[in-house]
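Colleague: just a sequence and a predicted model for now, questions to come.
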Amino acid sequence: MRVLALIGTILLALGLTSGVAAGAASGHHTGLLPDGATWVADVPASWNGTTILYSHGFGPLAAQDAPDDETRTALLGSGYALVGSSYSGPSWWALASAVDDQFGALAAAGRLTGRPRRTIAWGTSMGGLVSAREAEDAGHRLDGVLSTCGLVAGALNLNNYQLDGEYALAHLLAPGQDVKLVRFASPDEASASAAALTKIATDAQGTPAGRARIALAAALMNEPGWFTGPTPPADYAGQEVQQQQELSQFVLGFVVTGRYQVELAAGGNSAFTAGVDYRALLTGSSHARQVRSLYRSAGLDLDADLATLTRDAGIRPDPQAVRTLARTSTATGRLRVPALDVHTTADQLVPVEQEDWYGEQVRRAGAGALLRQAYVGATGHCAFHPAETIAALHALESRIGTGRWGDAAEPGRLNEAAGGTGRFVRFDPPSLTGARR
């Protein structure tokens, strides 16, 4: 008996057991990975054999194993083990290390619980991009991936369309003001630019011309015309009001300061305006009719503004930064396991248009049968009810268990699985404006 117990201990330490009851390993665990990242795991006493590898979003490098406390409690109560790492950096944009750190955390948790019967990667926001990349490097470690509000179009697209909108704000509304948009030397420099752009967008709201140009910048940034309220405004003017509120109250302060973190990780600026045809960009935007209408109401020449943006565009990328983000922070679409993406229809930080770009990448890679995308008819970044994301998790589990999607990821089934409280809708996301890959 002592020999058998010793063998069991050795197998557990090596992570070679399968379907081990986790009673002895239950509780809250933390640890340190070789590269300095921390990890955290929560294991219920009655483990159901499934481990969820959770990837957190952009922000401080602190280990998390669930998107929020309510979801964590529900998952643990249903028997799931949860694990996640902090990532090791070097900045909050930690894509260079995140996938390895996450798999390192998974291995560390496996040494406590034994080998899971099933492992699902789940990421939110930037973590959704982490999970998308994990799905391309799953090996035998993952059975499926859930991405919620995921930044699945990657850093190169993100940096480009955000820069397009920021450039339009600065150049059309404050042409005499020297607002730095890229290559920030410090967090303070980025914060100063964010404050300057926020003031520009706030001051311009007072005139019809200012509102028209704000709508143009918002269109280039893929900003939805729905920020608050139970339903989106029906008229173009009302949509612009909400876009201006998004930009001035939330988005600019976040994304401009965030650019410093991305540049720090990339070793330079990956975005560009030089050579961009801004008339063509707007033509491809789902907000083009709104912009044209507001320009007509303001008595402004839209063609002249677009020509000015195209003529004066001069920001060029740093090639090494482009290569770094292409390697670390871009999804190829070459899925190796089933994946379910969930997005709100109006997301201010990670536009739902990213799903259109990502879906096309997956189809081009020949992996379309593995991907399903579902949409919650709501406004806000990651603004899901816990029941909605857990319903999506169960849909993914159905696909893993049966080998087919069936109608598991259809709105009706997801709403039913969410206890009748789900807000899933049929939705076809528009094309991502500013996507240059």
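Modeller: Thanks, I have the structure now.
Colleague: use CA for all of it now, contacts and neighbours both
Modeller: Fine.
Colleague: now do the helices in the stretch 101-250 of the chain.
Modeller: Secondary structure of the stretch 101-250 of the chain by DSSP state H, counting those that start in this stretch: the helices cover 126-134, 154-173, 187-204, 208-220, 236-246.
Colleague: output those as a markdown table; include the columns distance to residue 395.
Modeller: Shown next, in a markdown table, are those (distance: least, C-alpha to C-alpha, whole Å):
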| stretch | distance to residue 395 |
| --- | --- |
| helix 126-134 | 17 |
| helix 154-173 | 25 |
| helix 187-204 | 40 |
| helix 208-220 | 34 |
| helix 236-246 | 32 |
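Colleague: residue 288 is nearest to which of those?
Modeller: With C-alpha to C-alpha as the criterion, residue 288 lies closest to helix 208-220 of the helices of the stretch 101-250 of the chain, at 7.2 Å.
Colleague: which helices and strands sit right next to that closest one?
Modeller: When contacts are defined as 3 or more C-alpha pairs under 8 Å, 6 or more residues apart in numbering; DSSP states H and E, helix 208-220 sits against helix 154-173, helix 187-204, helix 236-246, helix 278-283, helix 288-298.
Colleague: for residue 122, which of the ones you listed is the nearest?
Modeller: Nearest of the helices and strands packed on helix 208-220 to residue 122, taken as C-alpha to C-alpha: helix 154-173 at 16.8 Å.
Colleague: relative to helix 208-220, how tilted is the closest one?
Modeller: Helix 154-173 runs at 170 degrees relative to helix 208-220, counting by axes from the mean of the first three to the mean of the last three C-alpha atoms, to 10 degrees.
Colleague: only the buried residues of helix 154-173, if you could.
Modeller: 154-173 (16 or more other C-alpha atoms under 10 Å).
Colleague: ok, second structure coming up, stack it against the first:
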Amino acid sequence: MRSKKTLVMLAASAVVATLLLAPAGPAGADDSAGNEPLPGYTDGTPPLAPLMVDGEPTRVKQGMYRHAAYYVEVPPKWNGELVVWAHGDQGDGTVLKAEPPVGGLRKQYVEEGYAWVASSFPTTGYNVGPAVESSHELAEYAATELLGHRPSRTYMAGGSMGGHVVARALEEYPKYFNGALSLCGQVGARRLYDYFLDGNLAAQALSGVDAYPLGDDYQTDALPLIKKRLGLTDLKPGENPTTVAGRQYQQMLTELTGGPRPAAEAALGIYADAMLAGGLPAIAGHQAQNLTTRYKPTAPVDINPTVERVAPDSWDERNSMALNDMPRVLGKPGVPVMSLHTMDDMLVPLSMQQTYTRQLAANGQFDLLVNREIRSAMHCDFSDMELGKAWKDLTSWVERREAYGEKVARPAGDDILDRTTVASPAFGCRFTDPDAPVTPVSASRELFPDC
């Protein structure tokens, strides 16, 4: 068991956590597309060194295409198939950076013969619409100009915000992709911002502090009082709030993030500061709402009659199918989707995966989705083994469907809609790597009981 001191590191990391997968570096430039970033942006994509596959180097190409930086990597013995990678939110800077696939995926792709492409997207921040278009445009550019011939199969893959890109790209370009891998994917669209709003308004209602919308004195006056009354001040991972109101808030967040499950309440110490600090609520803009939220538990205090209720500024904008910064996802992928998620993540919680799963079920596409839960509380904490198995099972599934028909059995997954299953102490054990490397991020795995 790791020490509490090790776990405390997680709380600090959560404050600065954003909806992204970390970039990886180095690379050489080729601007053969003759394009430039949009005004105000620059390309900061680093050179990417080729990998060696069976003693031969991969072919790496990078440049600019339609205002986005890109990487393309082709293995020495290309199998004719392509992976389109979508990165997570890199923040609101002005430097564009393409990112290679995370963890061991890049290496696995080229060793298995797959070529891959990755766009920086033409803009930064949480701006999914342009990312969807840019990813598709790059795939077409690669197919017609960079690879020599069109791929026999094209996969979409991405993490965090990139998972949102994946989900909408499948619907925006039906029949273009053959399958998809979503990692810690934000597949709840605007419901994620509803969740941030829920978490903050619940904290205010339980603490008796009216601070919405957030004023200039929020950080100095309101936030310390909310945390004090909820017993959250200096809360460490694995600890419980020190007040009755705080314990109820802990249980409310558990419900809002997907229901009782192993270590869900223990994860509050990681995320309390990030949830209430003011940064995440600000992301919600003016299109979040809590009119339909039923807050639970209702004891010892039922806040439902008293909590502040917020409507979106425009229902038309919220419900628009436009490719905007936070485009809707309908749950109609049309192709197999493998979804890997860390079950006690409170930045992109399990409840987003549950929403997406219910959408597919309502659309008659439930059999096109496999959910796998990993026993971690940190956003996008996956070992190479967890990533690699999910990828191999996805591609095998796609190939079997093409060979034997659409009725072939799905790969194994977790039932994330059954409340009893999710609450089981063993939930998530099946697909969690027992030998995941020990890092400050993976330390949250020690909050879970042994499988």
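Modeller: Structure received. Predicted, not measured: the structure shown is a model, and the values here were computed from it.
Colleague: related to what we said a few turns ago, for residue 70 of the first structure, which of the helices of the stretch 101-250 of the first structure is the nearest?
Modeller: helix 126-134 (18.7 Å).
Colleague: rewinding a little: of all the helices of the stretch 101-250 of the first structure, which one is nearest residue 369 of the first structure?
Modeller: Going by C-alpha to C-alpha, the one of the helices of the stretch 101-250 of the first structure nearest residue 369 of the first structure is helix 126-134, 15.3 Å.
Colleague: helix, strand or coil for residue 292 of the second structure?
Modeller: coil (DSSP: H, G, I helix; E, B strand; the rest coil).
Colleague: for it, grab the count of nearby residues.
Modeller: Residues near residue 292 of the second structure, counting by other C-alpha atoms under 10 Å, number 10.
Colleague: how far away is it from residue 342 of the second structure?
Modeller: Separation of residue 292 of the second structure from residue 342 of the second structure (C-alpha to C-alpha, to the nearest Å) stands at 26 Å.
Colleague: cool, residue 289 of the second structure as well?
Modeller: For residue 289 of the second structure, the distance to residue 342 of the second structure - C-alpha to C-alpha - is 25 Å.
Colleague: any idea which of the helices of the stretch 101-250 of the first structure is most buried?
Modeller: By mean neighbour count, with neighbours taken as mean count of other C-alpha atoms under 10 Å, helix 126-134 ranks first of the helices of the stretch 101-250 of the first structure at a mean of 30.
Colleague: what range does that helix cover in the second structure?
Modeller: Aligned using TM-score structural alignment, helix 126-134 of the first structure spans residues 161-169 in the second structure.
Colleague: chain center to the matching stretch: distance?
Modeller: A distance of 9 Å separates the centroid of the chain from that of stretch 161-169 of the second structure, by C-alpha atoms, centre = their mean, to the nearest Å.
Colleague: ok, now stretch 401-417 of the first structure?
Modeller: Its chain's C-alpha centre and that of stretch 401-417 of the first structure lie 23 Å apart, by C-alpha atoms, centre = their mean.
Colleague: likewise for stretch 24-39 of the first structure?
Modeller: 25 Å.
Colleague: hmm, who's touching it?
Modeller: 40-45, 62-64, 83-88, 101, 104-105, 112-113 (C-alpha atoms under 8 Å, 6 or more residues apart in numbering).
Colleague: now stretch 188-207 of the second structure
Modeller: With C-alpha under 8 Å, 6+ apart, stretch 188-207 of the second structure has contacts from 164, 186, 210-212, 226, 229-230, 245-246, 249, 253, 256, 275-276, 280-281, 283-284, 287-290, 293, 295, 301, 303, 306-308, 318, 326-329, 348, 352-353, 355-356.
Colleague: quick one, which of the residues you listed are buried?
Modeller: Neighbour counting over these (16+ other C-alpha under 10 Å) leaves 164, 186, 211, 226, 229-230, 245-246, 249, 253, 256, 275-276, 280-281, 284, 287-290, 295, 303, 307-308, 318, 326-329, 348, 352-353, 355-356 as the buried ones.
Colleague: residue 336 is in contact with residue 138 of the first structure, correct?
Modeller: Yes - contact criterion C-alpha atoms under 8 Å: residue 138 of the first structure and residue 336 qualify, at 6.5 Å.
Colleague: got the residue ranges for the strands in the first structure?
Modeller: In the first structure, the strands defined using DSSP state E lie at 27-32, 38-43, 50-55, 81-85, 118-124, 144-148, 339-346, 371-379, 424-425.
Colleague: in the second structure, what stretch matches the second one?
Modeller: Across the second structure, the stretch matching strand 38-43 of the first structure (TM-score structural alignment) is residues 69-74.
Colleague: and that stretch against the first structure, how far off on average?
Modeller: When the first structure is overlaid, stretch 69-74 of the second structure sits 1.8 Å from its aligned residues on average, using mean C-alpha distance after the TM-score superposition for the first structure.
Colleague: contacts only, for residue 139 of the second structure.
Modeller: For residue 139 of the second structure, the contact set (C-alpha under 8 Å, 6+ apart) comprises 84, 117.
Colleague: over to residue 199 of the first structure?
Modeller: Neighbours of residue 199 of the first structure in contact, by C-alpha under 8 Å, 6+ apart: residue 248.
Colleague: same check on the one 5 residues further on?
Modeller: Under the criterion of C-alpha under 8 Å, 6+ apart, the neighbours of residue 204 of the first structure are 173, 210-211, 214.
Colleague: in TSV, list these along with distance to residue 318 of the first structure.
Modeller: Shown next, in TSV, are the contacts of residue 204 of the first structure (distance: C-alpha to C-alpha, whole Å):
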residue	distance to residue 318 of the first structure
173	27
210	32
211	33
214	28
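Colleague: what's the farthest-apart pair in those?
Modeller: 173 and 211 (10.1 Å).
Colleague: from the chain's centre, how far out does stretch 268-275 of the second structure sit?
Modeller: Mean-position distance between stretch 268-275 of the second structure and its chain equals 17 Å (C-alpha atoms, centre = their mean).
Colleague: should've said stretch 101-120 of the first structure
Modeller: 24 Å.
Colleague: before we move on, what about stretch 91-102 of the first structure?
Modeller: 14 Å.
Colleague: now swap in stretch 267-283 of the second structure and tell me
Modeller: 16 Å.
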